[in-house]
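Enquirer: Sequence and predicted structure below; questions after.
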Amino acid sequence: MAQGKETAALVLSLAITGAIVGGGVWWVMSGSKSSGPGETGSNPPATDSNPAATNSGTVAISTGDRLITSVTTPDKQAAVAAIAQGDFAAAIPRLEASLQATPNDPEALIYLNNARIGTDASYTVAIAIPAGTNADAAQELLRGTAQAQAEINQAGGVNGTRLKVAIVNDNNDPTLASQVAQALVDRPEVLGVVGHFGSDTSAAAAQVYQAAGLVMISPTSTATPLASLGNFIFRTVPNDAATGKALARYQVEQLQTQNTVVFYNSQSDYSNSLKQEFSNELVFENGQIVGEYDLSSGIDPVQALNEAQQQGAQAIALLPNSETLDPALQVVQANGRRLPILAGDSVYNFTTLETAGANGVGMTLAVPWQSQQGNGETFAAAARELWGGDVNWRTAMAYDAVQVFQAALQQNPTRAGVQSAIAAQSFQATGASGTIRFVQSGDRNQAAQLVTIAPGNRSGTGYDFVPLTP
């Protein structure tokens, strides 16, 4: 789970794209740094029209009657007011106009598709996003969800019934996520949930969904223990075991080094899980960890690296979560390309390219998706046309989660029926990365992909993430 950073230009703004085309990446606007037309550059205070912008503990669920994100236009605000009054006919042209002004606004597209359904029969899935604490990630997840909903409904829906999407904010907070989960469980029309973002947050919510029998599919939570929380819990992102294996094998087989120093966040389930999986696989490959440093404890990166090299470190494993990305990048700067760096998907981020610069060249990252894998090029091309730029792996994994729900709803559009369909050994769906299958634990049956940082001009920083060619 990484944290994005936009730039002013439309092609330089959504968090890092996993759609790797022509050896590089580029960006669409996401709304947390430089503003574009119709967007605010920072999250506004909570208001009646945007009650979820701060972590107030209030659960706001919207199918169009309120704003969840801070991206807005006058037309979008008018549409939301019309939907709140039940006037879907008035809302539709307003949302279409808003999308003309901000075509990369997924919340508006979701509300437009919901308004077109109006009071007709529909199947509802919810998407939980960190709207108030990680606006970029929220936009990335919403784009995948919106794209899948649009394609499904344009094709006639699920067995003739269109798909409605409810949006809810949990601010990536475990306590609030539990409240969100209960609120969704209490709405019988919700047949499944796409979410949550962070592994800690997903774990908290998963306990509620499991107890109530409502399927949760996380597109971004990779911590290995999540799979043990029950048979209603799935994820479209490969787990940390896949990431750890890919990185450890690359280090030993390609870099031909054994001794590694690890930088991680001891306060994060995700970071701890990835560290453990990487360490286990490295030992299996006859390597060893010669030092561990907790990024949440205010370490001196220069001192830490000097100590690690004295202990024989030959490589760096950079395994932060999104909250400790900044100190992780300080390690990259302090390293100055002395030791090769391996990294998890939280480092796969525009901020990394911008901050690390030349010091990041050659870094190897394991990510869940890239456009050159499976069905990636087809999905990436459609996303580029819809959003005006490439999208990243979080968008692809959210898209896949909605496609899984579509396939399950076709078989049995009930909560229990959805779970039974997905859990079946024969289940499969088609997503951004090709065929989607799950193992018995609910984990995605898919390997991680390796990319590296190289000079390039797609991101606007002078550096890009590109597919790794050993």
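Expert: Looks like it arrived, so ask away. In this text the structure is predicted, and so the values were computed from the model without any measurement. Residues are numbered from 1 along each chain as shown.

Enquirer: Every contact and neighbour count from this point should use C-alpha atoms.
Expert: Will do.

Enquirer: Could you pull up the contacting residues of Ala421?
Expert: Taking Cα atoms under 8 Å, 6 or more residues apart in numbering, we find Ala421 in contact with 408, 411-412, 427.

Enquirer: again, only this time at 10 Å
Expert: For Ala421, the residues meeting the contact criterion (Cα atoms under 10 Å, 6 or more residues apart in numbering) are 404-405, 407-413, 427-428.

Enquirer: ok, then the element right after the one helix or strand it maps to?
Expert: Here Ala421 sits within helix 415-423, counting by DSSP states H and E. Scanning forward in sequence from helix 415-423, with DSSP H and E defining helices and strands, the next element found is strand 429-431.

Enquirer: structure B:
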Amino acid sequence: MQAGIKVIAIAAALAAVGSASAQQVVKIGHVGPVSGPNAHLGKDNENAARMAIDELNAKGFTINGQKVKLQLLAEDDGSDPKQGTAVAQKLVDAKVNGIVGHLNSGTTVPASKIYHDAGLVQISPATTAPQYTRQKFPGAFRVVASDTKLGSTLGKYATDTLKARNIAIIDDRTTYGQGVATEFAKGVKAPGVTVVAKEFTSATATDYTAILTKIRGKKPDLIFFGGMDSVAGPMLKQMKTLGITAKVMGGDGICTEALGRLAGDAVGENKVVCAEAGGVKGDQEKVMTDFRARFKQKTGADVQLYAPYVYDAVMVMAAAMQAAKSAEPAKYLPELKKIKYEGVTGTIRFDPYGDIQNGALTLFTYKGGKRTRIDVIR
């Protein structure tokens, strides 16, 4: 009888140890496209999330004085809305403590409803569609400026600085592409400016000859494209073949180091002007330079686009957990709403909608096939 009691006591003790061990793991989900045409950007993001998690664990991350282990659960949405909602539900079922992602607006927006219904916190490092935070989900945040600011800034630059008067607009029919094109169209409403054409393609198309031929006949001096670099690169090549000499503008989706490679010599010299949500200057530049060096050392790859924002999203979520002394979303959400965090990308504070306050934009062009900064605007 005594032996039986002893066995039960040992089993109970082991169960208690197992329970305590389980409580010491905090799961953070990351979602991005690591397959498909945007895989280079998705892998960039996943690498940054893993880097942040590894650094926090190496320092001995604690919550309420207790050391915990952060665990990254990474999923691939392939930039596909259906796949995005499927992996969102998978992470909910895995009982993650928070989500960093997605990359594309078209996957972020439908997935955000799943996270909201599950009571989870989601910080997007890349989603710029205004619709994301206009849903007013209390747990939805972003660390980059929205397309409202990006589109209006590019529109003003097109008319005021580039002196564009006849403008054509193309989008790829995605949530992101249509959204940024719509906001740009609002930004170019100025005296003497005419939108001479509005066309669309798809995110998987490879031949744009028909729409470009139609646009060529309208003689635009500037063409705006709402979409990603995987489409913009080949499109620039076809513009060159057709003899289209107009300036080209786009949002952060095309504003990558890879565009020069994808477009080849069709990227031209100062031909393309694009804006990236985010950006630093002054003293913050050294912080960003140091991050890029650490990222290259750890991953063996250069930062593509959003890696610094993914890194900051993980860090700001972890900081909110520490401030709340809890990894439960309902408990750290209030801390996230009032947080002021000094990150790699600058000061992170959120407005009542979950949008970053005073978000920066960086204007770029391309010279010698390389992305070259014009200015950082807030």
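Expert: Here it is on my side, so go on. Note that the structure is a prediction, hence the values are computed from the model and not measured.

Enquirer: Distance from the chain centre to the helix holding Ala421 of structure 1, please.
Expert: From the chain centre to the centre of helix 415-423 of structure 1 is a distance of 23 Å (Cα atoms, centre = their mean, to the nearest Å).

Enquirer: ok, now how distant is the residue mapped onto Ala177 of structure 1 from structure 2 from Gln357 of structure 2?
Expert: When the two structures are superposed using TM-score structural alignment, Ala177 of structure 1 falls opposite Gly84 in structure 2. Using Cα to Cα, to the nearest Å, Gly84 of structure 2 is found at 27 Å from Gln357 of structure 2.

Enquirer: The two - which one has more neighbours?
Expert: Residue environment comparison for Gly84 of structure 2 versus Gln357 gives the larger neighbour count to Gly84, 27 against 17, counting by other Cα atoms under 10 Å.

Enquirer: Start and end of stretch 310-325 of structure 1, how far apart?
Expert: Its start and end residues considered, stretch 310-325 of structure 1 measures 25 Å (Cα to Cα).

Enquirer: List the buried residues in it.
Expert: Neighbour counts using 16 or more other Cα atoms under 10 Å place 312-325 of stretch 310-325 of structure 1 among the buried residues.

Enquirer: Please report which of the contacts of Ala421 of structure 1 has the highest neighbour count.
Expert: When these are compared by neighbour count (other Cα under 10 Å), Phe405 ends up highest, at 27 neighbours.

Enquirer: Structure 2: which residue goes with that one?
Expert: Using TM-score structural alignment, Phe405 of structure 1 sits opposite Met317 in structure 2.

Enquirer: Just confirm that match contacts Tyr332, I think it does.
Expert: Yes. Proximity of Met317 of structure 2 to Tyr332 meets the contact threshold set by Cα atoms under 10 Å, at 8.4 Å.

Enquirer: Next, show the common contact partners of those two.
Expert: Residues touching both Met317 of structure 2 and Tyr332 (Cα under 10 Å, 6+ apart): 97, 121, 323.

Enquirer: For the alignment partner in structure 1 of Asn166 of structure 2, grab the count of nearby residues.
Expert: For Asn166 of structure 2, the aligned position in structure 1 is occupied by Asn259, per TM-score structural alignment. Close neighbours of Asn259 of structure 1, defined as other Cα under 10 Å, add up to 23.

Enquirer: tell me the contacts of Asn259 of structure 1?
Expert: Remark: with contacts taken as Cα under 10 Å, 6+ apart, Asn259 of structure 1 is in contact with 251-252, 282-283, 286-291, 308-309, 311-316.

Enquirer: Ala313 of structure 1 versus that one, what's the distance?
Expert: Here Asn259 of structure 1 is placed at a distance of 5 Å from Ala313 of structure 1 (Cα to Cα).

Enquirer: joint contacts of those two?
Expert: Contact with both Asn259 of structure 1 and Ala313 is made by residues 288-291, according to Cα under 10 Å, 6+ apart.

Enquirer: Among the residues you listed, which one is most surrounded by other residues?
Expert: When neighbours are counted as other Cα under 10 Å, the busiest of the shared contacts of Asn259 and Ala313 of structure 1 turns out to be Ile289, with 22 neighbours.
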